[in-house]
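Engineer: Give me the fold of what follows.
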Amino acid sequence: MPTPIALADPRVAELIAAETARQHDTLCLIPSENHVSPAVLAATGSVLTNKYSEGYPGRRYYQGNAVVDGIEELAASRARELFGVEHANVQPLSGAPANLAVYAAFLDPGDTVLGMALDAGGHLTHGWGVSVTGKWFRAVRYGVRRDTGTVDLDEVRALARRERPKLIWCGGTAIPRTIDFAGFAAIAEEVGAVLAADVAHIAGLIAGGAHPSPTGHVDVIATTTHKTLRGPRGAMLLTGEQHARAIDRAVFPGLQGGPHDHTTAAIAVALHEAAQPAFTTYAHAIVANAQALAAALAERGFDLVSGGTDNHLLLVDLTAKGVAGRPAAEALEQAGLVANSNAVPFDPRPPLDPSGLRLGTPAITTRGLRPEHMPELARWIDEAVTATGDTDTLDRVRGEVTELARAFPPPA
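Structural biologist: The predicted structure is shown next:
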């Protein structure tokens, strides 16, 4: 029986089918991607996409929102309970708009912000020059130590004392080690700054107890919902009551109009799933897989930034292998292993052709892979990176990867 999409638009149906096959027959090692449950997928494609609900529950600018109010209130309630916060805004459309709302809530243009440098593992919206956060605000950046590859809180404190930022960011996109929220909080308190934790990558680990929580240490928590939290592509802002009004007004009417109600419903489903005992097991399994993969890669001579990982993410410096990150990622994709090239700290190469690879285990853990599979993954990664341009080797590895991928299919 043809699907509604196939009947209405065969070409789009073909493309969706091709993407379904690609995800089924490859292994995703991108740390910011995951496979959602059928329930999350169904909510994302529900009739809620038909509704316009500008405003907040009980204070909408459109009629017919009684059901939507219930959905948003449920999602917010589940977020508050899961993360132990007083207030949750589940309307941000994605991670970057959520982070922009933090600026809108607490800063004026030209104010100073202290964030982690992008090439050290931070995010564009933490004050990087190509982002409006680096153009509209005075950005100061901290990095990592050359000898350890980790954040030096003494450096952060010295910068904060000298520059007196109004906002400090902790967290980022390529940080393989535990974030010291209490240490950052002490610095923020000393200089009178608002402290924001960007936990987009590790929100699911926090929810599952596999990473310390920023709750009680920071003023606002910003997170996406589609990485380790295994929900739809959306975002949340979590805070205490003292900042609730400022955050809500920054999101609406400050930065956006109507929220995506189908996404809000899917976030509610994902939060319900994350509150179950099985998710705690899953979160710890992500870390176990990442650490097993790190050990297996180190045995094969790969240079891991900071020497390993405490979470879901590995940052690999390929300099010693004599291969740049982009051709390595392209070779891995040919071999059925989907990763992304990434800058490493103090990278001498340009951002579009960096020295590193970023690898993660959320998606393969969702599929059921375990630590005993990681040595084989490390072998394939080693063979593919070494065989860049060798089609025969990459095709052979692709066949072996496909066999494992089909044995551990994504949720359906």
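
Engineer: Going by C-alpha atoms from here, please, whenever you check contacts or count neighbours.
Structural biologist: OK.

Engineer: Which residue ranges of the stretch 251-400 of the chain form strands?
Structural biologist: 303-304, 313-317, 337-338, 340-342, 356-360 (DSSP state E, counting those that start in this stretch).

Engineer: Run through the neighbouring helices and strands of the first one.
Structural biologist: The helices and strands touching strand 303-304, judged by 3 or more Cα pairs under 8 Å, 6 or more residues apart in numbering; DSSP states H and E, are strand 313-317.

Engineer: what's the angle from the longest helix along the chain to strand 356-360?
Structural biologist: Looking across the chain with DSSP state H, the single longest helix is helix 277-299. Interaxial angle, helix 277-299 versus strand 356-360 (axes from the mean of the first three to the mean of the last three Cα atoms, to 10 degrees): 150 degrees.

Engineer: Also this sequence, please, to line up against the first:
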Amino acid sequence: MPTDLSPVDDRLADALAAERTRQRETLSLIASENYASEAVLAAQGSVLTNKYAEGEPGDRYYAGCEHADEVERLARERARKLFGADHANVQPHSGTQANLAAYQALLDSGDRILSLEMSHGGHLSHGQPYTMVDEHFEVAHYGVDEATGRLDYDAVEARAAEVDPDLVVSGFSAYPRRVDWERMQGIAEAVDSYHVADIAHLTGLVAAGVHPSPVGVADLVTGSTHKTIRSGRGGMVLCGEDLAGPVDTAVMPGCQGGPLMHDVAGKAAGFAEALTPEFEAYARQVVDNAAALADRLQERGFDLVTGGTDVHFVLVDLRETHPDLTGERAEEALESVGLVANKQTVPGDDRPATVGSGLRIGTPAVTTRGFDAAATERLADAVADVLDSPDDDAVADAAAETVADLCERFPVYGDAAVASA
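Structural biologist: Just a heads-up that it's a prediction; the model follows:
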């Protein structure tokens, strides 16, 4: 079977080749990105892309699903083992689809959701304006303490008592500290509400045991499968047997049709890797590298939301130290030297999300490349140099040289994998 596109589609082949080069020659600091293994790439590029498999293993709407059934059973079994869950639905196309399925399983149209405000670290799929969630449900928000950047659980509890939600959402897109799942569950129970814990960013850390797990605490747990856990791109829902039926029905036909079976295969492959001792070591290094990044940036005079991190990224607040530097401009300056991060709003930000006053800088992808604390400190110095002098060509040239050296020392794929990816 041919794998080279160039004879039939030069433009597409050129774009993919250019993307391989970009990934090889830049450093991904986006907290929600990672590099899939060769096994995951092979599974996601497999012949399962040809197969429709609507329904559940052993109960499909189409014939010829016996091998697809085995793949999905593998993904489910491995997810249950990784997270200690009674039931796992691995069909959602994304973490957002997983959240939609959770709401569909637990709520009626017009019910009330309480979730973290987006500018304080929440996620679009938790009910931000202009989303389907906001259109179909009544959504209220809680925030972090703007002085500390941390969740004030007493304030969240008071907000829940005021709002009286039907569902409380915990788990966040840009909150650099551990979440007290038990406290969030208690807050939900106090107002007779369901609790959905979204571990989209934390799946790998939870699976490896380096972050507390909400499985068995929250009513439902949702997550992405391609961020810190490096599996096939998509989402999943974890729950007890009591909610298995509603969850499965909410996923299909509630939110989507046939699963992307090549992605489910990628999930099965990645979950197998996550069950190894090597993955636990990787996840611990991700957290250690984030701590090293935080320490060095603070040594260089940068303010971090919450003063540090417990997870896989830091959130830089530029307002006091670099008041004229927006998150958008900082992102552009870093990308120009091969450091790919993302702009971010910070608690109390006056700038819109498209501009932001902060940066979210993550360590999952560079840790996959093999970074240790020393390499991460070099990376932090390059970031700090560029942010301190975003318009200085000499500084940019020096930072670009550091990036090139780090990329060469820590390659993302071997030549064979790059050639066939």
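
Engineer: among the strands of the stretch 251-400 of structure 1, which is nearest Asp198 of structure 1?
Structural biologist: strand 313-317 (15.4 Å; Cα to Cα).

Engineer: Now do that closest one: distance to the chain's middle.
Structural biologist: Strand 313-317 of structure 1 sits 15 Å away from the centroid of its parent chain (Cα atoms, centre = their mean, to the nearest Å).

Engineer: Would you mind measuring from the most centrally placed residue in structure 1 to His226 of structure 1?
Structural biologist: The centroid of structure 1 falls nearest to His201 when counting by Cα atoms, centre = their mean (3.2 Å). Look at His201 of structure 1 and His226 of structure 1: by Cα to Cα, to the nearest Å, they are 9 Å apart.

Engineer: circling back: spit out the contact partners of the residue nearest to the centre of structure 1.
Structural biologist: Shown in contact with His201 of structure 1 (Cα atoms under 8 Å, 6 or more residues apart in numbering): Pro31, Ser32, Gly172, Thr173, Thr223, Thr224, Lys227, Thr228.

Engineer: all helices of the stretch 51-200 of structure 2, in order?
Structural biologist: Under the criterion DSSP state H, counting those that start in this stretch, the stretch 51-200 of structure 2 carries helices at the ranges 66-83, 95-106, 132-136, 153-163, 181-190.

Engineer: For Ala374 of structure 2, which of these is the nearest?
Structural biologist: Short answer: helix 66-83, nearest of the helices of the stretch 51-200 of structure 2 by Cα to Cα, at 30.4 Å.

Engineer: who does the closest one touch, helix- and strand-wise?
Structural biologist: strand 87-89, helix 203-207, helix 261-274.

Engineer: Check what contacts the shortest one and list those residues.
Structural biologist: Meaning strand 87-89 of structure 2. Here strand 87-89 of structure 2 has contacts from 76-77, 79-80, 236-241, 244, 247-248, using Cα under 8 Å, 6+ apart.

Engineer: who wins for most neighbours among the residues you listed?
Structural biologist: Among the contacts of strand 87-89 of structure 2, Leu238 has the most neighbours (other Cα atoms under 10 Å), with 31 neighbours.

Engineer: Can you check my assumption that that one lies in a strand?
Structural biologist: Yes. Using DSSP: H, G, I helix; E, B strand; the rest coil, the assignment for Leu238 of structure 2 is a strand.

Engineer: what number of residues lie near the aligned partner of Ala341 of structure 2 in structure 1?
Structural biologist: Matched to structure 1 by TM-score structural alignment, Ala341 of structure 2 sits across from Ala339. Neighbourhood size, Ala339 of structure 1 [other Cα under 10 Å]: 24.

Engineer: Next, the contact list for Ala339 of structure 1, please.
Structural biologist: Cys28, Leu29, Ile30, Ala329, Leu332, Glu333, Leu357, Arg358, Leu359.

Engineer: Looking at the residues you listed, which is nearest Leu195 of structure 1?
Structural biologist: Arg358 (26.6 Å).

Engineer: aligned partner of the closest one in structure 2?
Structural biologist: Using TM-score structural alignment, Arg358 of structure 1 sits opposite Arg360 in structure 2.

Engineer: I'd assumed Val314 was in contact with its match.
Structural biologist: Yes. Contact criterion Cα atoms under 8 Å: Arg360 of structure 2 and Val314 qualify, at 5.9 Å.

Engineer: Gly58 of structure 1 versus the counterpart of Phe313 of structure 2 in structure 1, what's the distance?
Structural biologist: Taking TM-score structural alignment, the alignment pairs Phe313 of structure 2 with Leu313 from structure 1. If you measure Leu313 of structure 1 against Gly58 of structure 1 using Cα to Cα, the figure is 41 Å.

Engineer: When these two are compared, which one has more neighbours?
Structural biologist: Leu313 (31 against 10).

Engineer: Asp111 of structure 2 reaches Val168, doesn't it?
Structural biologist: No. With contact defined as Cα under 8 Å, Asp111 of structure 2 does not count as touching Val168 (11.3 Å).
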